[in-house]
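[1] Need coordinates for the following:
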Amino acid sequence: MEALERIRPVNGAPCWVSLIVRDLRAAQGFYRSALGWEFVDSALGDNFCVAMARGLPVAGLGCCSRTARPPAVWTPYFAVDDADETADRVRERGATLAVGPVKLGEGRAAIAADRDGAIFGFWEGTALTWSVGRGDAPARLDLRTRHAFEAAIFYAEVFDWAERPGGCTVDYTEGHVHIGLDGHTVATLHGGGVGSAADPAIRPRWVVGFRVGDGARTATAAGAAGGAVSPSNGGPSTDDFVIRDPDGALFTVFDA
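    Have a look, this model is predicted:
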């Protein structure tokens, strides 16, 4: 297979989603059965792969070491020009820098948690051609947080939202915050997250949603493959299904 196309993403815009797993083959088996994904080699090495949906790159899967046991969390990444500067901004605003910045393949990556505990990453360098929020984009990003407007201020200061010409815009609509790029919504921020909630689905977190042909059918397939399924609970769409994979990572699926 030819090498996947790489581009320089817009600073501050979502540029990728990934999941670190304990058993790469087992994870591939689950997501192949549940979502119909195929997998190709990644430039990051043997412990990483790129998931493909309808011929498009949709997500990354990577295998952690046997000694490291990070939480199973689908993580969105945002493009930055300078990972070190972004890391400083994260710390200065009372959030937590968990990993990095570290060199990874052709770029540098870091993982952080915002002030309410939602995990996100940022990436310096070129990235695979990937879209979110457009007509047939394979993924959607929504932040469930304690207070949408406070979160918008935090992320805007970290990623220069609404500051650079040609960059991401910020719009406030009916209690939600919409992050746009080139006239498309690339992320939404919703309030109502409860940090002390027993159910992790309603704690503050970035919700990664994947486009599928039939959400109900996908949910059934996910359950048969060893996942746990529940209807959306106050998310961006009541037609979404929330799925927990066998490692405990939560994601949603929505109809194409």
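
[2] From here on, just use CA atoms for contacts and neighbour counts.
    Fine.

[3] list the helices and strands the host helix or strand of residue 143 packs on?
    Assigned by DSSP states H and E, residue 143 falls within strand 139-144. The helices and strands touching strand 139-144, judged by 3 or more Cα pairs under 8 Å, 6 or more residues apart in numbering; DSSP states H and E, are strand 184-190, strand 205-212.

[4] Of all the ones you listed, which one is nearest residue 227?
    Ranking those by proximity to residue 227 (Cα to Cα) places strand 205-212 first, at 15.4 Å.

[5] For that closest one, what is the distance to the chain centroid?
    Strand 205-212 has its C-alpha centroid displaced from the chain centroid by 7 Å (Cα atoms, centre = their mean, to the nearest Å).

[6] Give me the contacts around it.
    Contact with strand 205-212 is made by 17, 35, 74-76, 117-120, 137-145, 193, 218, 250-256, as judged by Cα atoms under 8 Å, 6 or more residues apart in numbering.

[7] Going by neighbour count, list what's buried in stretch 158-170.
    158-162, 167-170 (16 or more other Cα atoms under 10 Å).

[8] repeat for stretch 102-119
    108-119.

[9] Between the two ends of that stretch, how far is it?
    Start-to-end span of stretch 102-119 (Cα to Cα, to the nearest Å) is 17 Å.

[10] Could you list the residues in contact with that stretch?
    43-44, 73, 75, 83, 87, 90, 94-101, 120-126, 143, 145-146, 195, 204-206.

[11] Where does residue 180 sit, in terms of helix or strand?
    Using DSSP H and E, residue 180 maps to strand 176-181.

[12] Give me the contact list for the strand holding residue 143.
    58, 76, 118, 131-133, 186-193, 202-211, 235-236.

[13] If any of these are buried, put those into a PyMOL selection.
    Burial among the contacts of strand 139-144 is assessed by 16+ other Cα under 10 Å; the matching PyMOL selection reads:
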select buried, resi 58+76+118+131+132+133+186+187+188+189+190+191+193+202+203+204+205+206+207+208+209+210+211+235+236
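
[14] tell me the two of the buried residues of stretch 102-119 that are most distant?
    It's 108 and 116 that sit farthest apart of the buried residues of stretch 102-119, by Cα to Cα, at 24.6 Å.

[15] hang on, isn't residue 168 packed against residue 178?
    No: here residue 168 does not reach residue 178: they are 9.9 Å apart, not a contact under Cα atoms under 8 Å.

[16] So which residues of the stretch 151-256 of the chain form helices?
    Using DSSP state H, counting those that start in this stretch, the helices found in the stretch 151-256 of the chain span residues 215-224.

[17] helix/strand/coil for residue 135?
    Assigned with DSSP: H, G, I helix; E, B strand; the rest coil, residue 135 falls in the coil class.

[18] Please generate a structure for the following sequence too, so the two can be compared:
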Amino acid sequence: MKHDMPSPAGAKMSTHSVFGAPCWVSLTSRDLKATEEFYGAVLGWQWRPARLGDRFRIALADGAPVAGIAGVATMWQMAVAWTPYFAVRSADEAVARVQERMGTAAVGPISLPPGRAALLADRDGATFGIWEGELFTDWETWRHAQPAFITLHTRDAFDAAIFYGEVLDWASDTPGCCEVQYEGGEVVLRSRGDVVARIESGALEAAPDPTIRPHWQVHFTVTDVSACTRAAELHGGSVLSKGSDEAVLRDPDGAQFTVTSRRGR
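    Got it, this is the predicted structure:
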């Protein structure tokens, strides 16, 4: 498939500074206007055009870029979903490692100056992206603007950690790589001391319900979880689960994400 993707391009910090860590999130949608209205109401996002064309937008939280939105799901026959992107030193090398380990390369690597991207799936079917090049915004700013962290719900957390560790150079001898620890039955990924991802066991690969198949879940920090759930329902979304500090929501297109209270971080 030959096309641009919502990409983390345009800033001075490069993936060599934060390699192996999540560096961006993007959403494919069917209706760009409806997506803007929904996430504007639920998360308070503002919008600006993206360099990739009329079907793309950059979401801003308090003026800081936090996500890319691409209204191309129907045109490109892609699933409606949130996708995390990981910083890599070499997109070609990362894609080769994925394929060598029985993963799948769906798109790319493709050139999106000033970098290169690919859309991939691990061997259990969870979709993720990689990005090589300059980051969209300063990584520390992005990390603390709104995305809290990402969670992989997968068949076997230990097996998945080995796969991603070999693809993304986690816990390697290279300075600056991500640290991996096994804590309380889950794998925890840290970059520069921050928890940036978790991997949990228990997903069912062949489950008819996509919410319990292996997938990456994106968490966004908010000040009021209850207000977000009310706004989601008022604007055509749904609430899949809700606790005091966290709720799992689905947008009108079907993309699933989590809102997490700033108090609960």
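
[19] Give me the TM-score for these two chains.
    The TM-score (TM-score structural alignment, normalised by the length of the first structure) is 0.91; 250 aligned residues with a Cα RMSD of 2.1 Å.

[20] Export the buried residues of stretch 102-119 of the first structure to JSON lines and append columns for distance to residue 223 of the first structure and secondary structure.
    Converted to JSON lines, those look like this (distance: Cα to Cα, whole Å; DSSP: H, G, I helix; E, B strand; the rest coil):
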{"residue": "108", "distance to residue 223 of the first structure": "36", "secondary structure": "strand"}
{"residue": "109", "distance to residue 223 of the first structure": "33", "secondary structure": "strand"}
{"residue": "110", "distance to residue 223 of the first structure": "32", "secondary structure": "strand"}
{"residue": "111", "distance to residue 223 of the first structure": "30", "secondary structure": "strand"}
{"residue": "112", "distance to residue 223 of the first structure": "31", "secondary structure": "strand"}
{"residue": "113", "distance to residue 223 of the first structure": "29", "secondary structure": "strand"}
{"residue": "114", "distance to residue 223 of the first structure": "31", "secondary structure": "coil"}
{"residue": "115", "distance to residue 223 of the first structure": "33", "secondary structure": "coil"}
{"residue": "116", "distance to residue 223 of the first structure": "30", "secondary structure": "coil"}
{"residue": "117", "distance to residue 223 of the first structure": "28", "secondary structure": "coil"}
{"residue": "118", "distance to residue 223 of the first structure": "26", "secondary structure": "coil"}
{"residue": "119", "distance to residue 223 of the first structure": "25", "secondary structure": "strand"}
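
[21] what about the spatially closest residue to residue 46 of the second structure that is not a sequence neighbour, helix or strand, and which?
    Distances taken as Cα to Cα, 6 or more residues apart in numbering place residue 60 nearest to residue 46 of the second structure, at 5.1 Å, with adjacent residues excluded. Using DSSP H and E, residue 60 of the second structure maps to strand 53-61.

[22] From residue 127 of the second structure, how far out is the residue most central in space within the second structure?
    Nearest residue to the geometric centre of the second structure (Cα atoms, centre = their mean): residue 84, 1.9 Å. Applying Cα to Cα, the value for residue 84 of the second structure to residue 127 of the second structure is 8 Å.

[23] what's the counterpart of residue 80 of the second structure in the first structure?
    In the first structure, the residue matched to residue 80 of the second structure (TM-score structural alignment) is residue 72.

[24] any idea how far the residue nearest to that match when sequence neighbours are not counted lies from residue 22 of the first structure?
    Leaving aside its sequence neighbours, residue 72 of the first structure sits nearest to residue 249 (Cα to Cα, 6+ apart; 4.7 Å). Per Cα to Cα, residue 249 of the first structure is found 11 Å from residue 22 of the first structure.

[25] cool, and residue 51 of the first structure?
    Distance of residue 51 of the first structure to residue 22 of the first structure, computed by Cα to Cα: 16 Å.

[26] Tell me who's in contact with the residue nearest to the centre of the second structure.
    22-26, 128-129, 150, 216, 218 are the contacts of residue 84 of the second structure under Cα under 8 Å, 6+ apart.

[27] Name the helix or strand for it, please.
    Using DSSP H and E, residue 84 of the second structure sits within strand 81-87.

[28] starting at the chain centroid, how far to that strand?
    Relative to the chain's own centre, strand 81-87 of the second structure is displaced by 3 Å; criterion: Cα atoms, centre = their mean.

[29] Relative to the first structure, what is the average displacement of that strand?
    With the two structures superposed, strand 81-87 of the second structure lies on average 0.5 Å from its match in the first structure, counting by mean Cα distance after the TM-score superposition for the first structure.

[30] how close does the next helix or strand after that strand sit to the first structure?
    Using DSSP H and E, the helix or strand that follows strand 81-87 of the second structure towards the C-terminus is helix 91-100. After superposition onto the first structure, helix 91-100 of the second structure sits on average 0.6 Å from its aligned residues (mean Cα distance after the TM-score superposition for the first structure).

[31] Okay, buried residues for helix 91-100 of the second structure please.
    Here helix 91-100 of the second structure shows 91-92, 94-95, 97-99 as buried, counting by 16+ other Cα under 10 Å.

[32] so where is whichever helix or strand comes after it in the first structure?
    For helix 91-100 of the second structure, the following helix or strand on the C-terminal side (DSSP H and E) is strand 104-112. With TM-score structural alignment applied, strand 104-112 of the second structure matches the range 96-104 in the first structure.

[33] And stretch 152-161 of the second structure, by the same measure?
    Against the first structure, stretch 152-161 of the second structure falls on residues 143-152 (TM-score structural alignment).

[34] Span of that stretch from start to end?
    Length of stretch 143-152 of the first structure, first residue to last, Cα to Cα: 10 Å.

[35] That one: which residues count as buried?
    Applying a neighbour-count criterion of 16+ other Cα under 10 Å, one finds 143-149, 151-152 buried in stretch 143-152 of the first structure.

[36] ok, now stretch 240-256 of the second structure?
    In stretch 240-256 of the second structure, counting by 16+ other Cα under 10 Å, buried: 245-253, 255-256.

[37] dump the residue contacts of the nearest residue to residue 205 of the second structure once chain neighbours are set aside.
    Take residue 205 of the second structure and drop its neighbours on the chain: the residue closest to it by Cα to Cα, 6+ apart is residue 213, 5.1 Å away. Residue 213 of the second structure makes contact with 153-154, 203-207 under the criterion Cα under 8 Å, 6+ apart.

[38] helix, strand or coil for residue 28 of the first structure?
    From three-state DSSP, the assignment for residue 28 of the first structure is helix.

[39] Check the burial of the aligned partner of residue 50 of the first structure in the second structure by counting its neighbours.
    In the second structure, residue 50 of the first structure lines up with residue 58, judged by TM-score structural alignment. Residues within reach of residue 58 of the second structure, counting by other Cα atoms under 10 Å, total 23.
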